[in-house]
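Novice: With the input below, show me the fold.
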Amino acid sequence: MWQDNISKNDMLGFDLHARIIIALLQEQKMLPLTLGVFGDWGSGKSSILEKIYEELKTKSFQDKGIFTIQFNGWTFEGYDDAKAALMEAIVKKIEDEFKTIEEVKSVAKRLYKSINWMRVAKVTVPMATAYFTGGASIIPQIISNLKEFKDAPQKIIDLLCSDKAEDKIKGFIKENPDTPSQESQSIREFRKDMTELLAKSNIKELVVIIDDLDRCLPERIIDNLEAIKLFLNVDNTAFIIGADPRIVESAITHRYKDKFPLNPSMSDGEDAMDKKIVRDYLEKLIQIPYNLPKLSDTEVNTYITLLFCENAFSHEEFESVYLDFLNFKEKKRYSAYDIKIIKSRLGEEIIKKLDDDCLLICQLSGLIATCLKGNPRQIKRFLNMYMLRKKIKDAAQMKDINETVLAKLMILEYKSPSLFGEIYQDLNPKTGKSSKIKKYEKAETKDLPQNWKDESTIQWLQSSPKLAEFNLLDYFWLSRDKLSSLSSLYMTDPEIRSLFIELSAPELPEPVIKKIVDEKLRILDKEKQLSFYTLLSNKIIEDPSKRGLYHLFEYTIDLETCKSSYQTTISTCGSKVPPAAKKAYERLLNPKK
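Specialist: A predicted model of the protein is given here:
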């Protein structure tokens, strides 16, 4: 199985993206610059940003005067003012690196002062605005804002709660009528001092990398973007941001929903906001959006092959394969580096360690690429879940499982849980076959239900193997962690399920039932007996009117595992229990009466 970490080996051609972005950063005429590495969750943004950071930290780039700082967007999630916290952290990184230069310390102190004033302005500007516009009492607003700061002195809050608070604050504002404009002055001073700090530190270019911005809360996303905006007029600075643009746009919408005009053609709410305005706002902050492409079929095939090689081979063996892969890609960029290629280039001996899973999954790589949208993290998680379910299959001794069928069903499970559940609900409990699958696999596209008509679902239906003739009960049993809210019958151990179906057949003679009970139920270990009675109890509770099912309790009342489930079932069903079943229960559990 595979860890969900940033890989040291580039199996996806991310080095190319990193080199392109680094080349952009070295174009001085482009600075100051903000570049967004955009892609879905799990598309490889973090891997690319890590490669950029590692390259820029090498001596060759440091000798060029490029100073690189790396942050995770979560770093400032717990701060009351993430914007100020990010700005302060950048200054601190530079000060710590160049602390032997006295002038750097001096400029850094001025920058901290500007940042602290911006923190104060977050409180005082709303206060001044409220006063000058003749609004209601300004005290609640001030107290609310002050409480956002963990270091706010309690005596200030006590003063604001006193009778003299309003006069004290109004007097302060009259003495300082330009209070609101102080923030603009601090911003100008910050930019001026930041430029000087870079010069005193001999930094020719400051590069700040911020990853996982899209994992922050909406307010923190905007705070980080607002901090970056302050650097847009600071020469020789570049910000690289890794994020899912959809999440960032949603955060902008959330933050400014009261300021942006609504689109009259759309319904009420945040969705009615003009999306173009939101995108325009984002584009002003991110001058260059670098959108990561989804992996192609051949790239998915290559990626899966290399993952299996990494898992199966020793470190030395995999290194030889990886180096050969790099050489291969220089000449055949668009071709898949698969098992056949490895065999032809490195010999048959090296691939003997690869098991059938690699070949099987690679055969489905086109389907995986389409249904999982070429997402590297989703592919890796799919492979891990496939391997885990294989281990469960082996532990449960389910020898009749066709692993290609298992993989194909899992692809649908990842692609569309609702369609996966639809097939599950359609299964015949005796044959395990789906009438819908049989119909849809033969149907033309125009005859399919609307929710089965998208391109990837049609490709899934048309791919091999066809599932109509397979008993799928065991396959869904392996997926029971995703189907726990559905019918208990399908999610039970196959042996118990088969026994229950046999015993619950309609009009089964009493002697036959007792014979099956003696030969198959009584010989089970306690754990499996409990599983049987749990299933029996659930089925009775679903429909208490079925008198026949109660007999299965009555015939085995002497078993220790039976009584508690029997009691729970009767108690739960209450008045819905048929009179005959109620009398039998009272007779068996209270024989003296």
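Novice: For the rest of this, base every contact and every neighbour count on C-alpha atoms.
Specialist: Fine.
Novice: Okay, strands next: where are they in the protein?
Specialist: For the chain, the strands defined by DSSP state E occupy 33-38, 66-72, 205-211, 237-243, 288-291.
Novice: Return the most buried member of these.
Specialist: Mean neighbour count, computed with mean count of other Cα atoms under 10 Å, is highest for strand 237-243 among the strands of the chain, reaching a mean of 25.
Novice: Show me what that one is packed up against.
Specialist: Strand 237-243 sits against strand 33-38, helix 45-56, strand 205-211, with contacts defined as 3 or more Cα pairs under 8 Å, 6 or more residues apart in numbering; DSSP states H and E.
Novice: Export these as TSV, with columns for distance to Y337.
Specialist: Below are those laid out as TSV (distance: least, Cα to Cα, whole Å):
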stretch	distance to Y337
strand 33-38	27
helix 45-56	21
strand 205-211	30
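Novice: Quick one: closest of these to K453.
Specialist: Nearest to K453, of all these, is strand 33-38, at 29.0 Å by Cα to Cα.
Novice: what packs against that closest one?
Specialist: Packed next to strand 33-38, using 3+ Cα pairs under 8 Å, 6+ apart, are strand 237-243, strand 288-291.
Novice: Could I get the strands of the chain in CSV, plus columns for distance to T129?
Specialist: Conversion of these to CSV gives the following (distance: least, Cα to Cα, whole Å):
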stretch, distance to T129
strand 33-38, 32
strand 66-72, 35
strand 205-211, 34
strand 237-243, 33
strand 288-291, 36
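Novice: I have a second one here; can you model it like the first so I can compare?
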Amino acid sequence: YIPELSSKDIENYLMFLVVQEYCPKEQFEAFLEKIKKEKLLISDDVIDVQKIKEKAMDFIGDENKRKFEETVDVIAGIKAIVAGNLKGNPRQTKRFLNTYITKKKLAELYFGTDEGALDTRVLAKLLVLQKLDNDLFIQLNEWNKRFTTENEEFKAMLECIESPDNENEKFKAWNIPSIIKWVESEPKHLEKIRLDRYFYLTRESLKKADVDISTLSAAAKDVLEHIGRAARGLMPQIVEKIAALNAVDQSKVFEVVTPKIKKGEIEFYIIRSLFVNFEAYRDKICNALEGYSKKITLRSVPAIREMRAADLKKVDDLLATWEKSGILEKKIMEEIKKEGK
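Specialist: Predicted coordinates for the structure are as follows:
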């Protein structure tokens, strides 16, 4: 067990890891001694990038100074978002930086180092999105495939979340604080950039993968444990626990739960509570249920009726999909639709 660090500590740690990447071991230890003597870590503030540069340059060889400056500037631009997402986990912080350094080296190998070959700030920003929400990362790749003179769907999403009066179900998953913070980080206007090369470098992340459980907070793990042994009467309490999670933890809980819904491992009274109470995740739940392979029985009818009362169109589309696949018989369909009669 590794105790959680504060966001400030994670940001400082990330910057120190960049220094370590470009320092021989002895020089890095000397750098840390200097930091300790000057008591920079005692401050309540994050050590700014200029101060890191000033303190580190004496310990970095001339051949690495340009690469160090470039990397430290890029990481400084995203460190607050990364720190907020990693929940105080130093191991995940190091893993993120290693991923960025590896992808950067691959980019130089594949595309060269000429100006314009690849913007490392864009690469870092995409890696942050992959960490925040892999589903949105995959969606952005799909949007990028339809790029013409610009990424029209990314542009529409920007307009949607920037306008308080524009509520579009399609972009609801993008309209949460952590993702908005990511959208607003530099470089902001990704709709102007064709991202093919960046997604090629991160192609293994475009496959649906299990959530890295080590990144879940204690509260998110507690919620998942309760879902795993939920009785009907406990669902209101579980809903309250999920509602109390921050946006990132909520997203990760649903990332864990939706594949289990698809496999038929989650009872319909649980699915009903999640669907009815968390509108932002209805599309994900419906997408999972479209791949449901078990027969729909009379036992599930009351739960599906409640889901249908909450969102008629989504559930009727789902029922039509089930009927075509053969898992929903016509008489069960009629029973579900008896609601209100």
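Novice: would a markdown table of the helices and strands packed on strand 33-38 of the first structure with distance to R480 of the first structure be doable?
Specialist: Below are these laid out as a markdown table (distance: least, Cα to Cα, whole Å):
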| stretch | distance to R480 of the first structure |
| --- | --- |
| strand 237-243 | 34 |
| strand 288-291 | 37 |
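Novice: do you know which of the ones you listed lies nearest E413 of the first structure?
Specialist: The closest approach between E413 of the first structure and any of these, judged by Cα to Cα, belongs to strand 237-243 at 26.4 Å.
Novice: What range does that closest one cover in the second structure?
Specialist: Counting by TM-score structural alignment, strand 237-243 of the first structure pairs with no residue of the second structure.
Novice: again with stretch 107-120 of the first structure
Specialist: Under TM-score structural alignment, there's no match for stretch 107-120 of the first structure.
Novice: Which residues outside that stretch are in contact with it?
Specialist: With contact meaning Cα atoms under 8 Å, 6 or more residues apart in numbering, stretch 107-120 of the first structure is reached by 81, 84, 87-88, 91-92, 95, 183, 186-187, 189-190, 193-194, 196-197.
Novice: Might you report the residue contacts of the residue mapped onto K104 of the second structure from the first structure?
Specialist: Matched to the first structure by TM-score structural alignment, K104 of the second structure sits across from K390. Applying Cα under 8 Å, 6+ apart to K390 of the first structure gives no contacts.
Novice: so how far is L467 of the first structure from K390 of the first structure?
Specialist: Distance, K390 of the first structure to L467 of the first structure, using Cα to Cα, to the nearest Å: 19 Å.
Novice: again with K155 of the first structure
Specialist: Applying Cα to Cα to K155 of the first structure and L467 of the first structure gives a distance of 73 Å.
Novice: Then T302 of the first structure?
Specialist: 27 Å.
Novice: Which one's more surrounded, the two?
Specialist: With neighbours defined as other Cα atoms under 10 Å, T302 of the first structure and L467 compare such that T302 has more, 21 against 18.
Novice: Tell me the spacing between the more buried one and A82 of the first structure.
Specialist: Note on T302 of the first structure: its distance to A82 of the first structure, by Cα to Cα, is 41 Å.
Novice: Just give me the neighbour total for I139 of the first structure.
Specialist: 18.
Novice: cool, K208 of the second structure as well?
Specialist: By other Cα under 10 Å, neighbour count at K208 of the second structure equals 11.
Novice: Okay, it and N287 of the second structure: tell me how far apart.
Specialist: Separation of K208 of the second structure from N287 of the second structure (Cα to Cα): 13 Å.
Novice: And stretch 174-185 of the first structure, what's buried?
Specialist: By neighbour count on 16 or more other Cα atoms under 10 Å, the buried set for stretch 174-185 of the first structure is 179-180, 182-183.
Novice: what range in the second structure does it sit on?
Specialist: Counterpart in the second structure of stretch 174-185 of the first structure, with TM-score structural alignment as the criterion, is absent.
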